[in-house]
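Participant: okay, sequence plus prediction incoming.
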Amino acid sequence: MAETRPTVWVSQPLIEAVIAPLRDRVQLRTTDAVTVWSPEQIAAQLASADGAIITLNERIGAAELANASRLQVVANVGVGYNNLDVTALSAAGILASNTPDVLTETTADLGFALLMAAARRITESERWLREGHWQQWSFQTMLGADIHGSTLGILGMGRIGQGIARRGAHGFGMKVLYHNRSRLPADAEAAVGAAYVDLDTLLAQSDHLVLVLPYTPASHHLIDAAALAKMKPTATLVNIARGGLVDETALADALAHGRLAAAGLDVYEGEPAVRPELLALRNVVLTPHIGSASLATRTAMVQRAVDNLLAALGLAGGPAHMPSAINADAALAARAALGKKNGKR
């Protein structure tokens, strides 16, 4: 008897307890070890798949979709989806999804942890101690910046930005300023204790500035040498959004020459590669894109991707029931048009 269950490719090892139940509903092709897939390999996997669960490591565009005539859905495990060419997916009638909401508080935790570690020179102090430099207590050893009562700036005020604002305003008595493409309603501002300002004011007044905005071509290197020059030399910069928002060469230069006190980075423009200039600096805290890396949150992210996949494949209510579709209207319209034209999908 011919197999009628849809075929699903899972591009990386994920949370097995969440993935395993899929075996009863689909033909599952999993990946046993972390793998760097070439564009050609991705194309080959998609060519024989009805659905895919992928991570930010896999880039999918028109070339990878060229022979994917069966593909109905790409479920991305992550909030951001710069790795997806949504226009190409929509044109091919392929649904795409992401995993928002479930990682908000965990990522906000990490952002605030980086802020505190950078401002109070935690990793720099630990390295100094481990290297044997602590021979005698000194009144001026590792003087950092206060967090309580200082001014917290947030660039990008979505769910994660609001989570950071709450931590600053309610937990540390910080004055919270923010800039966003659109201003929050007054009640939302009041709930998180934040005040809206223009970008130049945000840069100039923030003691600690956290980047939480989406990456787009328009926001590429938004924090460049000119923007850094507007910040206080005593300020801390934290990036938990996307590496391309920051001109890392300009940042390293500002940190090296005292024009900025410290930085905390979880994302990088060329990740997993990190610029040698940043690696050489002691006043920057570096983490390997772990904003959502708690077991509970990563489990919830994979579950959200699975729920999106099953709905898109018609195994759990249909595309209208996808928890977080990115392109449902455009993809379904294209799918209908393609169906009329060639009888597929």
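Facilitator: Here it is on my side, so go on.
Participant: from here on, just use CA atoms for contacts and neighbour counts.
Facilitator: OK.
Participant: tell me which stretches of the stretch 101-250 of the chain form strands.
Facilitator: 151-155, 175-179, 194-196, 208-211, 236-239 (DSSP state E, counting those that start in this stretch).
Participant: could you dump the ones you listed into TSV and include distance to residue 9 and mean neighbour count?
Facilitator: Below are the strands of the stretch 101-250 of the chain laid out as TSV (distance: least, C-alpha to C-alpha, whole Å; neighbours: other C-alpha atoms under 10 Å):
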stretch	distance to residue 9	mean neighbour count
strand 151-155	36	27
strand 175-179	40	24
strand 194-196	43	21
strand 208-211	33	26
strand 236-239	32	26
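Participant: so which of those gets nearest residue 41?
Facilitator: For these, the distance to residue 41 is smallest for strand 236-239, at 31.9 Å, taking C-alpha to C-alpha.
Participant: who does the closest one touch, helix- and strand-wise?
Facilitator: With contacts taken as 3 or more C-alpha pairs under 8 Å, 6 or more residues apart in numbering; DSSP states H and E, strand 236-239 sits against helix 104-119, strand 208-211, strand 262-265.
Participant: including distance to residue 29, could those go into CSV?
Facilitator: As requested, the helices and strands packed on strand 236-239 are exported to CSV (distance: least, C-alpha to C-alpha, whole Å):
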stretch, distance to residue 29
helix 104-119, 30
strand 208-211, 37
strand 262-265, 34
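Participant: residues in contact with the longest helix along the chain: which ones?
Facilitator: When the chain is parsed with DSSP state H, its longest helix is helix 295-312. Here helix 295-312 makes contact (C-alpha atoms under 8 Å, 6 or more residues apart in numbering) with 14-15, 18-19, 51-53, 72-78, 95, 97-99, 102-103, 106, 292, 316-325.
Participant: this is the comparison structure:
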Amino acid sequence: MPQKRLSVVVTRRLPEAVETRLSELFNVTLRESDTPMSRAELAEAMAECDVLVPTITDPIDAGLIGQAGERLKLIANYGAGVDHIDVETARRRGILVSNTPGVMTDDTADMVMGLMLAVTRRMQEGLAVMQAGTWEGWAPNAFLGTRLGGKRLGILGMGRIGQAVAKRAQAFGMQIHYHNRRRLRPETEDAFEATYWESLDQMVARMDVISVNCPHTPSTFHLLNARRLKLMKPSAVLVNTSRGEVIDESALTRMLKAGELAGAGLDVYQHGIKGNPELVNMPNVVMLPHMGSATIEGRIEMGEKVLLNVKTFADGHRPPDQVVPAMH
């Protein structure tokens, strides 16, 4: 370890085990309240510290990076997605950016299946009846949903999470289809018995369930726009645990209201934490508050990745999870 301990600022409350370990290794300023830092607080932190540990709730744009002090040399993001950080501007300023990839793969894939089941089996409606105390007993035709077995699943983005979803969906007897920037290797495709679609339009039109698992980049913004959503079968279901910006939420809302789509399971929204208010009370829409990666195990593993990135940097080496601008 270098003689002088690095000054590290953590922008949100993290699991206690992670905060304790960071405090043992570095001069850490922890967040007292579990609320996002204001822009002024972020600017102040970035002016003073060697390492900033932000989360998805901290928009670190060119303006903030421009105010950073000479000492700031690493932004060790707590989370895999870095679209809230201007990585290119950071690079130009000589500030490295790292993330925590691969940690939330299984947890997010589990949630995809949970949302798929919740929508296709009408759990939201059943829950509402039980909570209202209005259930009048079993009936042969009540709450009829559709089974997942035999259905075609179209995975949009076949990276780590997309493949983990495919593995789970296979166990449910679903047929796996996918669209990706690059086709998978034949042996990977074979393992999932997956069908590759070069044309997203053609895939979307034929699927029973679409799962969005691609990152938000300029090229994926509104990838599922109004025109593409219209190609979906009226009996199809859409699940999004990735980034809200990938879907035109207004168009999705209109289609769900008009009965042009069977349902949706959403864990992310186009405008941050504000899902379209019209979606909130729809019986065929399951909305969750960005819970996809929310497991104790996952959050601690994310913290361990942050620790490893900061520790490696402190020892004078390149962080193992450094983000290069072209990568995301």
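Facilitator: The structure has been received and is ready for your questions. The shown structure was predicted, so the numbers you read here are calculated from the model rather than taken from an experiment.
Participant: of all the strands of the stretch 101-250 of structure 1, which one is nearest residue 34 of structure 1?
Facilitator: That would be strand 236-239 among those, by C-alpha to C-alpha, at 25.3 Å.
Participant: to residue 35 of structure 1, which of the strands of the stretch 101-250 of structure 1 lies closest?
Facilitator: Set against residue 35 of structure 1 and scored by C-alpha to C-alpha, these come closest in strand 236-239, at 26.3 Å.
Participant: and stretch 320-328 of structure 2, what's buried?
Facilitator: 320-323 (16 or more other C-alpha atoms under 10 Å).
Participant: include secondary structure and distance to residue 229 of structure 2 when you put these into a markdown table, please.
Facilitator: Shown next, in a markdown table, are the buried residues of stretch 320-328 of structure 2 (DSSP: H, G, I helix; E, B strand; the rest coil; distance: C-alpha to C-alpha, whole Å):
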| residue | secondary structure | distance to residue 229 of structure 2 |
| --- | --- | --- |
| 320 | coil | 39 |
| 321 | coil | 35 |
| 322 | strand | 35 |
| 323 | coil | 32 |
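Participant: and stretch 7-20 of structure 1, what's buried?
Facilitator: So for stretch 7-20 of structure 1, counting by 16+ other C-alpha under 10 Å, buried means 7-12, 14, 18-19.
Participant: of the residues you listed, closest to residue 207 of structure 1?
Facilitator: Looking across these and measuring by C-alpha to C-alpha, the closest to residue 207 of structure 1 is residue 14, at 38.1 Å.
Participant: what's the burial count for the nearest residue to that closest one once chain neighbours are set aside?
Facilitator: Take residue 14 of structure 1 and drop its neighbours on the chain: the residue closest to it by C-alpha to C-alpha, 6 or more residues apart in numbering is residue 302, 7.2 Å away. For residue 302 of structure 1, the neighbour count with other C-alpha atoms under 10 Å is 25.
Participant: among the buried residues of stretch 7-20 of structure 1, which lie within helices?
Facilitator: Short answer: those in helices (DSSP H) are 18-19.
Participant: for residue 119 of structure 1, state which of the buried residues of stretch 7-20 of structure 1 is nearest.
Facilitator: Closest to residue 119 of structure 1, out of all of the buried residues of stretch 7-20 of structure 1 and judged by C-alpha to C-alpha, is residue 14, at 33.8 Å.
Participant: what's the distance between that closest one and residue 175 of structure 1?
Facilitator: 39 Å (C-alpha to C-alpha, to the nearest Å).
Participant: for residue 79 of structure 1, same thing?
Facilitator: Taken as C-alpha to C-alpha, the span from residue 79 of structure 1 to residue 175 of structure 1 is 28 Å.
Participant: now swap in residue 235 of structure 1 and tell me
Facilitator: 14 Å.
Participant: now residue 211 of structure 1
Facilitator: Distance from residue 211 of structure 1 to residue 175 of structure 1, by C-alpha to C-alpha: 17 Å.
Participant: for residue 97 of structure 1, same thing?
Facilitator: Counting by C-alpha to C-alpha - residue 97 of structure 1 and residue 175 of structure 1 are separated by 36 Å.
Participant: before we move on, the earlier item: can you say which of the contacts of helix 295-312 of structure 1 are buried?
Facilitator: Applying 16+ other C-alpha under 10 Å to the contacts of helix 295-312 of structure 1 flags 14, 18-19, 51-53, 72-78, 95, 97-99, 102-103, 106, 292, 319, 322-325 as buried.
Participant: quick revisit: among the strands of the stretch 101-250 of structure 1, which is nearest residue 229 of structure 1?
Facilitator: strand 236-239 (12.4 Å).
Participant: trace the closest one over to structure 2 and give me the residue numbers.
Facilitator: With TM-score structural alignment applied, strand 236-239 of structure 1 matches the range 237-240 in structure 2.
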